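[1] Need a 3D model of the sequence below.
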Amino acid sequence: MGKVTGFMEFERLSEANLPVTDRVKNYKEFVLHLTDEQAKVQGARCMDCGIPFCTTGCPVNNIIPDWNDLVYQQDWRAAIDVLHSTNNFPEFTGRICPAPCEAACTLNINDDAVGIKSIEHAIIDKAWENNWVVPQPPAHKTGKKIAIVGSGPAGMAAAQQLARAGHHVVVFEKETRVGGLLRYGIPDFKFEKSHIDRRVEQMEAEGVEFRVNHAVGENVSAEDLSKDFDAVILAGGAENPRDLPVPGRELDGVHFAMDFLRPQNKVVAGDTVPNQIMATNKHVVVIGGGDTGSDCVGTSNRHGAVSISQFEVMPQPPEKENKNMVWPNWPLKLRTSSSHEEGCDRDWSITTKELIGENGKVTALKGAKVEWKDGKMVEVPGSEFTMKADLVLLAMGFVSPMQKVLDAFGVEKDARGNAKATTDGVGCYTTSKAKVFAAGDMRRGQSLVVWAIREGRQCARAVDEFLMGSSSLPR
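    Next up, the predicted model:
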């Protein structure tokens, strides 16, 4: 633990952001990690709580109290070793994870959780600054070959673990760059892609081979992968978006969120994207109140939208959760992102009834207020409204991974269209097809980056056991 009385002496300190007027001018990250002294004080707040719920609240089971104490002691070198023991990419989670560990923190009972995410962010940045993140090539090669389909966080985590176990790993990515939804689904102002590039360099030095522009079902045969490799891991992201079946859906100016976000990320990376969807000088309506919708808001602000409205069909969450009812589990409560702070009108319990257009282009949205009664959505009489809309972005989540990959391998699916595979017991992460495994969004559906890393690591161990009979990789 940190200082014995630290949680009583010191208040929580959140990371600072650059001013809105500065940060909306570009696509650079604007969250500033804690100074050494600030991180030390925050580490001191970690209490000897007996049962550290933070470690179970964290999907990768980070050993949080240990590295909090090491930061308090200013032993940064040991802190990164402990952090890396459970998490291959803490610079990813330290920036974009919603921090379920903090919701589970014992101090969160009084709304004053330890700033775990900010400490993690400071540790990994310190490690990169001091060149402590180095390749760890295996001492011996096994001669086994593993194909990984998808280079997002699940695929990257599995690849790194298996390469370090001595296997030859080839990662197949359909895009021109490695990273999957981590690269193309998350705006650079939240997560600059140099963090991925550094890890790719490290992993290549460890023996991982990346093949971009390789899409299963197009220029890569599932049959060939199954024949040429000793094991295959399906680790693609959940990219099949939920649609909005209303009149006017076909109008020009109505797009899925990823069709808006992905091109912008490519432009930031230096690519030329013809006919890029822009929010400049437009009245933008974002349908969907989650993280993807928030990313659309932040990107629209940087494009220079005239106005931005975000609608959510579910009721507005409470500003404060009932801790006695939900702690240490993840609470439903109102969350305001940095993108919302940059400018956005939000409303809840809104249903879209129709999209109105002229000459084939969307010009307005017709909606109404709804109430939820006995689990059913009921329109509020007299609440119908019409508002101007030049660009409508559908950010209502993702229903499943891309089916053509699963169909190409012929694996059995669950009721939600994901690859069917368990995470327990002998044969975990295996699909219905021999030597074909599934992890991350491909197995569990749309989820968090930290869940993808967990499943990639665990799947790597399962594959190692399958190939070698036993494994020294962590569970």
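[2] CA only for contacts and neighbour counts going forward, please
    Will do.
[3] Any chance you could list what contacts stretch 50-57?
    Contact partners of stretch 50-57, identified using CA atoms under 8 Å, 6 or more residues apart in numbering, comprise 61-65, 100-106, 328-329.
[4] to compare against the first, here's another:
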Amino acid sequence: MDGPERTQEMTDVQAKAEASKCLFCFDAPCQTDCPVGIDAPGFIRRILQQNVQGAYHLIHRENPLPWICGILCPTERLCASRCPRKLMDHAIDIGRLQAYASIDKAQAKISKPSRGTLGNRVAVVGTGPAGLTAISCLARNGFQVVVYEAEGRAGGLITYGIPPYKIDKRRAIQEIENILDQPGISVHLRTRVPDPNELLKEHVAVFVATGIGGEMLDRSVAKFKNVYRATEFLKTLNRTHLQGRPFKRDLGPEVLVIGGGSTALNAAVSIRLLGSPNVTVIYRRTETEMPAWRHEITTARKCGVNFRFLLEPSSFIGDEGKVSHVVFRQTELGELGADGRRKVLARRGKKVEIAASSVILGTGREKRNGLRWLKREKVDESTGRLEGANIFLGGELLRGAGLIVQAVADGKKAAHEIEMLLRGRI
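    Sure thing, here's the model as predicted:
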């Protein structure tokens, strides 16, 4: 599956040419704006000096998923957003330079030194970007790390949520395995943890980064066989891709994708690349308010995805267990709400009925069911620690859906907090 994303590798000549454009700013905004604090001018200088190994080590010191983040980070809103080079021509392509410096390490197993085992066992539940980062940091600092993952493969969102057109899954999985192959780590796949409090009987601390649930489905909608959650669609697509099997689900000629975030657009582009002739993204605000990144919207348009705005689903029409049409109410934008976004208001006028062979819901996601042990009012938002227990939260479970690199930052912070907590016992 191919798509016009940031997956084209830089050649040595291209990387050196791009690196030569860096102004090597004092107090560089690119480092300040990186959630994990990567020294971008530092690693770019090393690329320019043809010290790619040194560039990699400088990146990896702050981020154990350097190639994955180099490919997937929305640099236009992060490290490159305030690049002074934009005043001359364009911002430095920091993401692709980071991927260039990391690609050899992402596809080859490498040994990583450890400080030795301290004897303290720490459990990590979930192997998405936050969990993987915590695992790497804790193991590097000498802890014994016991990993619990509900799926058959590690990686969480990276493995099951990001579609194949966006990233080379083989290289991504290798970078993930590089982390889990470190000394002092034991991994238990296909293992669910109903209550992390139980793990405290055999572990001195627990980090939980299991993500959040899928899109919310009303009962009146869930009865239709051709209405799918975007997260579940992407998980099925990724599973078949990883197994080397073709995706056989027939979505029909008129697919509606409801929602304006990255997950919705990932699903829409994937469906279009699978061959569905008409894929339409429908969003209740305007394109300007879409949560998806600008490059994702551009990619969707290049792939032939259609867009319709200021429409909100009102009802689903169908029989024999299948939707045939979706009725939308027209909307307009009001004043700013408490979340800083303009409120969505119903507009007077005729409702809009649109035919659909399948519907993908990429709207709001619900907190994962089954976390009866978790009382959110007792979570310290600054540290992620659960009051009265050596349990820490991170990633989507702590802050909701967000960026992979922010989840990496959460994993780093959790590992640091756990180390500080246990330092008296070491």
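[5] returning to that earlier point: among the contacts of stretch 50-57 of structure 1, which ones are in helices?
    Here DSSP state H is the test, and the contacts of stretch 50-57 of structure 1 give I64, P65, P100, C101, E102, A103, A104 as lying in helices.
[6] Which one (most neighbours) among those?
    The most crowded member of those, judged by other CA atoms under 10 Å, is C101 (29 neighbours).
[7] What is the aligned counterpart of that one in structure 2?
    Using TM-score structural alignment, the partner of C101 of structure 1 in structure 2 is C79.
[8] and what of K117 of structure 1?
    Under TM-score structural alignment, K117 of structure 1 pairs with G95 in structure 2.
[9] for that match, what are its contacts?
    G95 of structure 2 touches C69, G70, I71, L72, C73, T75, counting by CA under 8 Å, 6+ apart.
[10] If we go by neighbour counts, what in the lengthiest helix in structure 2 is buried?
    Using DSSP H, we find that the single longest helix of structure 2 is helix 404-422. Buried residues in helix 404-422 of structure 2, counted by 16 or more other CA atoms under 10 Å: 404-419.
[11] Equivalent analysis for stretch 327-336 of structure 2, please.
    V327, F328, R329, Q330, T331, E332, L333.
[12] Helix, strand or coil: sort out the aligned residue in structure 1 for F207 of structure 2 for me.
    Matched by TM-score structural alignment, F207 of structure 2 corresponds to I233 in structure 1. Three-state call for I233 of structure 1 (DSSP: H, G, I helix; E, B strand; the rest coil): strand.
[13] Report how many residues lie close to I233 of structure 1.
    For I233 of structure 1, the neighbour count with other CA under 10 Å is 28.
[14] right, and it touches G440 too?
    No: checked against CA atoms under 8 Å, the pair I233 of structure 1 and G440 is beyond contact range at 10.2 Å.
[15] still on that earlier bit, between the ones in helices among the contacts of stretch 50-57 of structure 1, which is nearest S470 of structure 1?
    Nearest to S470 of structure 1 out of those is I64 (CA to CA; 28.2 Å).
[16] Contacts only, for the closest one.
    Contacts of I64 of structure 1 (CA under 8 Å, 6+ apart): C54, T55, L83, I116.
[17] at 10 Å instead, please
    Shown in contact with I64 of structure 1 (CA atoms under 10 Å, 6 or more residues apart in numbering): 1, 43, 46, 52-55, 58, 70, 79, 82-83, 101, 116-117, 119-120.
[18] So what does it match up with in structure 2?
    When structure 2 is aligned by TM-score structural alignment, the residue opposite I64 of structure 1 is A40.
[19] cool, G293 of structure 1 as well?
    Match for G293 of structure 1 (TM-score structural alignment): A264.
[20] which is the next helix or strand following the helix or strand containing its match?
    A264 of structure 2 is part of helix 262-273 when elements are defined by DSSP states H and E. Downstream of helix 262-273 of structure 2, the first helix or strand assigned by DSSP H and E is strand 278-283.
[21] In structure 1, which residues correspond to stretch 400-414 of structure 2?
    The aligned range for stretch 400-414 of structure 2 in structure 1 is 445-459, by TM-score structural alignment.
[22] Provide a complete list of residue ranges assigned to helices in the stretch 301-426 of structure 2.
    With helices called from DSSP state H, counting those that start in this stretch, the stretch 301-426 of structure 2 shows them at 396-399, 404-422.
[23] hang on, the earlier thing: which residues do I233 and G440 of structure 1 both contact?
    Common contacts of I233 of structure 1 and G440, defined by CA under 10 Å, 6+ apart, comprise A154, G155, Y429, G456, C459.
[24] can you put these in TSV and add distance to L181 of structure 1?
    Shown next, in TSV, are those (distance: CA to CA, whole Å):
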residue	distance to L181 of structure 1
A154	11
G155	11
Y429	21
G456	15
C459	19
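[25] And the buried ones among the contacts of G95 of structure 2, selectable in ChimeraX?
    Filtering the contacts of G95 of structure 2 down to the buried ones (16+ other CA under 10 Å) takes a single ChimeraX command:
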select :69,70,71,72,73,75
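[26] can you list the contacts of G95 of structure 2 in CSV and add distance to R294 of structure 2 and secondary structure?
    Listed next are the contacts of G95 of structure 2 as CSV, based on distance: CA to CA, whole Å; DSSP: H, G, I helix; E, B strand; the rest coil:
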residue, distance to R294 of structure 2, secondary structure
C69, 17, helix
G70, 17, helix
I71, 15, helix
L72, 13, helix
C73, 12, coil
T75, 11, helix
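[27] I am finished for the moment; much appreciated.
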